[in-house]
Structure formats: structure tokens, C-alpha cells
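>>> Next input, structure requested:
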Amino acid sequence: MIKIYTNLTEDLLRCANEKINDFIESYFEFNDDDFSDIFPNIIYETKEKQCRQAAKDLYLWSKDDFVHTLTPLHEYALYSIINISSDIDEDHRAYNDGESLFFYDIEPKIREEYSDIDENDPNWVIEDLIEFDFYLENCFQDHDFLDVPLYLSIFKNMPTKKFESQFGIVLADYVDLMPPDIEEEYRSLLSVKALGDEINEVTIKDDFFKVVKKGIDNFVHSIINHGSYKLLWFENYRPRDEKAVQLLFMATSYLYFQTNNIDVSPEANIGRGPIDFKLSRGVNERILIEVKLASNPKLRQGLNLQLVKYLLAEDIKDAVFMVIVYEEKEFKKLNALEREVDSINQKYNLNIMIVSVDATNNKPSASKLTSDFSPLY
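Model prediction:
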């Protein structure tokens, strides 16, 4: 069976694994020994044997009674299979009066076979097991396997110990998700760092906020003009989440900030909870950065109830509220947000700046841009 990272009774754990097995068996039933759609294209093309074995492992592991902890390669495959099953289920519901292909039998089965389950157990409810989100969230301890390219970009410019302590991962565990040339580059870089060839800090004195703003501008420029926005979209044209944006920001900006002697702390715990980034130079120069998707239904709460409270709790005046726009229609939210920020700044004597990032997909090439085209910052 597949390890599940949440508290379930033994009966429910078995039931959940039976459903995972249904997802995997369904995938195998409709795929003729070709597993290319559940791995990154370049990984399958360059490491096909490993990928095929990982897919077959999942098939076998979901059927036995041993608890298997997945490697990142296995995790990527299972994550893809669950998403494929979700898409299939959605299509089935559309043509069958909303009936689920995978979950139509699960609740009656639970109540019949596991009638002694305590439904007042605070760790779960029966309905948890009939949602794909339950499996996407709990079959994996985290989703770092989706962001190996971004982590690797950060690792190149960050001391190894600092990288591992800040992100809590060892990239050596993820080499199966690196193409052979990138894996070789990583191992070479690891050897060089082991010899002590770490990046030296250089102090450049300048207005702190201006220096930080320039680093953010570099990130925005990379997204809009250098095609980095593509890293924020899955191959099936689904946009990535806020964590992917945070990782890409670190990959793009870390070396610049370090060169300017600015310390970057991802997900710093400040005041009432975690903030995406705390940037500091010395004791007194500090700026917070909060990243939110324009599509996030809690966008305004992130500004009013989250960022402002962080600033007040830590007695920090400066902050950047970075809004990532994936769809053209989302731009219309920004004017109202700008007015709200102006009001907050006046009320609390703060200096919050909104930076909007155009991460819409399928941008025109530079040769096709009209003369009046100007990216929105």
C-alpha cells in the first residue's frame, strides 16, 4: 500500500489505498505500456527505463500490504495519475448526471464494511475519501518533486548549507527528476561547493528600498521578457500555485540580493504567522514581500488581514505586495487594490507597494510586439 500522510484508522487507510489502486489500475487499463504522460517529457525521454520501472512499482505497491514510501520519481508519477483520474472523473460526471466514476460506491462501502468506525473522530470524515484533493494533499509529505528545476536554479547561487536549512530538502534525493546533463552539472557543482568554493558576499551601500525594488524589477523583467513565465505553467496549461512563484523569485533574485549584502529569509515566521519573504540588511533595514495570485479568493484578506498585521507586529514600514496575474481578466482587480493600498498606507503610516506581474501564457514574441505594447508592472 502507499503511505498516506494523515491520521486515518486502519480500516479507512485500507479503503483509501483501495481507491488509490483504482486510480492506478484505471490508468494502466487505458495505457498501452506507454507512461510518457505521467512524467516530465525530458525525464521520460532520457530516463525511460527508470520511469517505466517507477510506474510498474506503483502498480504493484498499491496492491500489497507493505507500506511503501515513494521516491520523488514515484511521487511525480502518482501525482500525475491522480490528476488524470480527476479529469476522467470530471468528464464522466458531465455525461452521467453527476455520478462519479471512481467514488460512486465508496460511501456505502465504508458504511457497510467499516460500520464500527467512529464518525466523531476529529482527524477525518467519511467525505474526505470521496474528493481527489484528499489524495493530492495526503499521498505526499510535500510537493517539492514538482519544483526541481526551480530549486536547482536557487541552489546554484546559494551556499549548500543555507539552501538545505532554508528549504529543508537535499537535492541529491531528486536526481531522478533531472535530465542526465543537468544531473552531471549538479554533481559537479556539489563537488565544487564541497571544496569550499562558496559565493562571497559583497556589500554595496545604497538606498535599501531602491535596491530591493531593482531586484524585484529584474524578476518581473525575467517573467515578461525572458520567457520565465513558462515555468509558472504546467505542460497541460494549468497555472502553478503561489509556492512556484516564490521559488522562481528566489531562483531569479537570490544572487542579486546576496551581492548587495541583503539577507533573504523565505517563509519567515513574523508576528501572527508566516510571511513569504523577509529581506534585511543589518539590523534596521527590513522589507517584507508577500506573493499572492490575482485569482486567489483571499487576495484582499492577504493584504488587509495578513500583510498589514505582520508589518505592525514587527514595526516594519516597508513591504511589497506582489500580485501574479495569469488571466487577462484579472488585471481589472488591480485598480481597486491600488486604492486600498493608498488608504492603508495613510491610515497606518506604512509604505506598501503593489507590484503586478504579467504571467499570462502564450505571450507574443518580441518581433511581434506592437510599438504601443508596454508590460504592466
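>>> C-alpha from now on. contacts and neighbour counts both.
OK.
>>> Buried residues in the lengthiest helix in the chain, which are they?
Ordering each helix of the chain by length in residues (DSSP state H) puts helix 72-95 first. By 16 or more other C-alpha atoms under 10 Å, the buried positions in helix 72-95 come out as 72-86, 88-89, 92.
>>> To compare with the earlier structure, here is another sequence to fold:
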Amino acid sequence: MIKMIKAYLDWDFISIPNYFELYKKNPHIFQAIFYVDLDYYMELMPEDIKEEYLKIKQKVLMYSNTEESKVLTFREKKKEEFDKEIEYIINDFRHYIENKKGYKLLKNDNNSSAKKEKSSQYYFWIIAEIHCKAKNLDLSPEIDTGRGPVDFKISYGNKFRVLIEVKLASNSDLIHGLEIQTVQYMKSGEIYESYYLVIINEDSEFKKVEKIKVLAKEINLKYNIKVTPIFIDARDNKSSASKLPKEEFDNLKFNNRD
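As a prediction, this is how the structure comes out:
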């Protein structure tokens, strides 16, 4: 029993920074969305986090009864906000894979081969769901557009909608998936923006990057839509930051990210 209690305390201690980051982004609605009362964790908090938490909490309490806060709660999102929130979700997914050893979750136990594509899609689902709950966005995995299921649709009511496909670079249908499937899904769902996330597991797969980027530009011009390809480095032998070639960084840089 003592070991079990210690395990829970260890897990809570590890979770505190994650909880706090979500709280900072959404202090007014954090507890209602995640059912977590950070006061319960104050004894476990590092002093710097506790101090910052108490300052934010005081501001929230002072602000919560004002007329301005009531307006803010029900304010509709603007297109620019929606776009940045989608980019933030994707960038977070990429960051955890590339810089937080999240790529290990996409490898088989022997770490010598990639898991099936579904593993990458499940990983994205977890990351996206946390953000979508916090930002009042609707996340629909495996949504059927009428011509087959697309991996994800994220929407804010009927005003703003985007499709997201998560593919392995090793997928034999990678080009077909972009050129035919994605375009058809967008047409069927009357959605004009999508992201095509390509997970790179091997050095040799970088040769596909330029072809995908060129094809996406051609598709956008031809159909007057916006398909944005994003390339995610899930290799376990990637270069350290001090040795990262500039051309490799440019290929993987997030598009239109502030």
C-alpha cells in the first residue's frame, strides 16, 4: 500500500508542470475542463511554480466577477485565433516527437522499426484532445466525409473547419493520399483547409519531402484550397542541435509559425 501511495505521489509530482502549463493558458476555465483543483497539489509544487500559481490565481479571483470576464467567456473566436490554435496543436505534436523523445512511442520494442501508422495517429489524437478541450474546439477522429474516413477533423462550430491527415513517409500511398484522397475528403466535406502530417522514420525518407511540398503547391493552385504539408522527424538517430544541417532544419520548420 505504501508503495502504491508513493507511486501516485510520484506521478502527481511529475504531472504538476503539465497541469500548470495548461492552467496558465486557460486559468478561468481550467478546473471546469480538466476536473483538477491545483490547490490540492500545492504541497507538491516546486516553490517557483507555487509562487506563480498564487499570483495568477489572485488575478483570476479579482477578474472573475467583472462584466469584461463575462463577455470574454462567450466571445466567438476569430479565424486568426482558430488558425493559430491548430498550428499550436500540430507544433506541440511535432515538438514532443522530435525534442521530447516522443519518437520512442512510435517504435517497436526493439527500437529498430516503426510501429504501424495507427500509433502515430493515436499519439496525435491524445495531444489534440487535450488542446481542443481547453480551447473549446471539436475534435472528430476518423470522420466519414462520404467518400471514406479522414484521420481527423477539428472545428469551431460550423464557422471554421480543418482536416488533418497523419501519414508515415514509408506509406506506399503517401502521394496518392495527398493528391487524391485528401482532395476528395476536402471536396466531400466542403472544407478548404487541411494539414498533411508526414512522419519520417528513416534518413532515406527525406528524399520525399521536396516532392510532397511541390505537389501540395500544385494542388492548392489547381483546386483553390490550402493543403499544408508538415514533416516530423521521428528518427532515433537524428543529429544533435549542434550538428543539425541547415537544409534539414529548413525542411522541417513549421510553416507560418510566429
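>>> overall similarity of the pair, as a TM-score.
After superposition, the two chains reach a TM-score of 0.65 (TM-score structural alignment, normalised by the length of structure 2), with 185 aligned residues with a C-alpha RMSD of 2.6 Å.
>>> returning to that earlier point: matching residues in structure 2 for the longest helix of structure 1?
With TM-score structural alignment applied, helix 72-95 of structure 1 matches no range in structure 2.
>>> now stretch 20-34 of structure 1
Going by TM-score structural alignment, stretch 20-34 of structure 1 sits over no part of structure 2.
>>> quick one on the thing from earlier: run the chain-centre distance for the next helix or strand after the longest helix of structure 1.
Per DSSP states H and E, helix 72-95 of structure 1 leads on to helix 106-113 as the next helix or strand towards the C-terminus. Taking the mean of its C-alpha atoms, helix 106-113 of structure 1 sits 34 Å from the chain's own mean (C-alpha atoms, centre = their mean, to the nearest Å).
>>> So what touches the host helix or strand of Ile130 of structure 2?
In this structure, Ile130 of structure 2 sits in helix 117-135 according to DSSP H and E. Contact partners of helix 117-135 of structure 2, identified using C-alpha atoms under 8 Å, 6 or more residues apart in numbering, comprise 22, 26, 29-30, 33, 85, 89-90, 92-93, 105-106, 138-139, 141, 151, 166-168, 199.
>>> Equivalent analysis for stretch 333-351 of structure 1, please.
Ala294, Arg300, Lys317, Asp318, Ala319, Ile352, Met353, Ile354, Ser356.
>>> Looking at structure 1, name the residue matched to Lys222 of structure 2.
Aligned partner of Lys222 of structure 2 by TM-score structural alignment: Lys347.
>>> Counterpart of Pro297 of structure 1 over in structure 2?
That one, Pro297 of structure 1, aligns with Ser172 by TM-score structural alignment.
>>> what's the burial count for that match?
9 (other C-alpha atoms under 10 Å).
>>> and it, what does it touch?
Ser172 of structure 2 touches nothing, counting by C-alpha under 8 Å, 6+ apart.
>>> Assign it to helix, strand or coil.
Taken by DSSP: H, G, I helix; E, B strand; the rest coil, the conformation at Ser172 of structure 2 corresponds to coil.
>>> What is the neighbour count of Ala336 of structure 1?
Neighbours of Ala336 of structure 1 using other C-alpha under 10 Å come to 10.
>>> typed the wrong thing, it's Ile110 of structure 1
17.
>>> Please state the offset of stretch 16-31 of structure 1 from the chain centre?
On C-alpha atoms, centre = their mean, the centre of stretch 16-31 of structure 1 falls 25 Å from that of its chain.
>>> ok now the strand or helix carrying Ile24 of structure 1, how far from the chain's centre?
Using DSSP H and E, Ile24 of structure 1 sits within helix 10-29. Its chain's C-alpha centre lies 25 Å from the corresponding centre of helix 10-29 of structure 1 when counted by C-alpha atoms, centre = their mean.
>>> Please apply the same query to stretch 188-197 of structure 1.
28 Å.
>>> same check, this time on stretch 179-194 of structure 2
For stretch 179-194 of structure 2, the distance to the chain centre is 20 Å (C-alpha atoms, centre = their mean).
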